[in-house]
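Participant: No letters, just coordinates:
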């Protein structure tokens, strides 16, 4: 496994984000059922990305963007199905947390939801705690927001 630091314009990251969108669409019964979330997953503001490779094959990604001076928001975490359950996501998240900490961030926040069973299990297992919904997710009843001190 190779972990490559890059940005939101990386072709492999963009491809993995399309795979994530396809996964989410299948999970919730189509893009129309997650239309309220789509505007908050644009890649324009994402400058900090890690892509995971198995040899030259991109198999996963995670990223963050600035929320405020002390806090960054995790975005677009995804591991291809064939590679799930192998501890890759924990390593990926640890590297992402280290990158944010090195940039001076004190906290990570994220938005997830109950249908994302594996993601929620990951976040709980590495120390994320549920918080009140923040920002655009305040009135989204299917959102679960979380936070972790770095």
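Facilitator: Sure thing, it's come through. No experiment lies behind these values; they were computed from the predicted model shown. Numbering: from 1, shown residues only.
Participant: can we go C-alpha only for contacts and neighbour counts from here?
Facilitator: Will do.
Participant: what helix or strand is residue 121 on?
Facilitator: With secondary structure defined by DSSP states H and E, residue 121 is part of helix 117-125.
Participant: And the helix or strand just after that helix, how far out from the chain middle?
Facilitator: Following helix 117-125 in sequence order, the next helix or strand is strand 129-131 (DSSP H and E). Shown here is strand 129-131, whose average C-alpha point lies 16 Å from the average C-alpha point of the whole chain (C-alpha atoms, centre = their mean, to the nearest Å).
Participant: next helix or strand past the longest helix belonging to the chain?
Facilitator: Looking across the chain with DSSP state H, the single longest helix is helix 11-28. Helices and strands here follow DSSP H and E; after helix 11-28, the next one along the chain is strand 48-54.
Participant: what does the helix holding residue 121 rub up against?
Facilitator: The set of residues that contact helix 117-125 without belonging to it, under C-alpha atoms under 8 Å, 6 or more residues apart in numbering, is 89-90, 112-114.
Participant: take the one below as the second:
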């Protein structure tokens, strides 16, 4: 599996994968309205600080991930998504490890991320990859009347 830069031809995969308002919020937080649109995705991925990638498995789309520059030495891992047929097979781990190499190549010294407390599979994956919790935030993210607690995590490279 390889990461390749996200392109306009890949937009359809995200639109197909993100098939509910809840999944949209779990994946993108408040940054995207549901349903996703081509314009919203292209506007977001065109931001200079956003490096978006598609994970390919022999030309089959397997996932999506972003590296968002925070400073010259720190980037945030964002919007990690693994396509349904690839879940539970270590795909997220492979995608993250490939992203680590890209981040090191860009001379980042630290990676940060945020994850909702309810996303326990993602939290476990991030912990096994060396991310540690640095803080929790309650009451700032809400979906359909429920407050979703955020965990902030960090990893030195």
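Facilitator: Done, it's in. As the structure is a computational prediction, the values presented were derived from the model and not from experiment.
Participant: And the TM-score, once the two are fitted together?
Facilitator: Once superposed, chain against chain, the TM-score is 0.75 (TM-score structural alignment, normalised by the length of structure 1); 140 aligned residues with a C-alpha RMSD of 3.1 Å.
Participant: if we can go back for a sec, restricted to helices, list the contacts of helix 117-125 of structure 1.
Facilitator: Cross-referencing those with the helices (criterion: DSSP H) gives 89-90 as the overlap.
Participant: Going through the contacts of helix 117-125 of structure 1, which ones are buried?
Facilitator: For the contacts of helix 117-125 of structure 1, a neighbour count by 16 or more other C-alpha atoms under 10 Å gives the buried set as 89, 112.
Participant: quick one: what's aligned to residue 94 of structure 1 in structure 2?
Facilitator: If you follow residue 94 of structure 1 across to structure 2 using TM-score structural alignment, you land on residue 97.
Participant: Over to residue 145 of structure 1?
Facilitator: In structure 2, the residue matched to residue 145 of structure 1 (TM-score structural alignment) is residue 152.
Participant: residues in contact with its match?
Facilitator: Per C-alpha under 8 Å, 6+ apart, neighbours of residue 152 of structure 2: 112-115, 133-137.
Participant: who wins for neighbours among these?
Facilitator: residue 115 (23 neighbours; other C-alpha atoms under 10 Å).
Participant: now the aligned partner of it in structure 1, nearest residue through space, not along the chain?
Facilitator: For residue 115 of structure 2, the aligned position in structure 1 is residue 112, judged by TM-score structural alignment. With C-alpha to C-alpha, 6 or more residues apart in numbering as the criterion, residue 112 of structure 1 has its nearest non-adjacent residue at 5.1 Å, and that residue is residue 144.
Participant: what about that neighbour, distance to residue 123 of structure 1?
Facilitator: The spacing between residue 144 of structure 1 and residue 123 of structure 1, counted by C-alpha to C-alpha, to the nearest Å, is 11 Å.
Participant: Ok, residue 46 of structure 1 next?
Facilitator: Distance, residue 46 of structure 1 to residue 123 of structure 1, using C-alpha to C-alpha: 20 Å.
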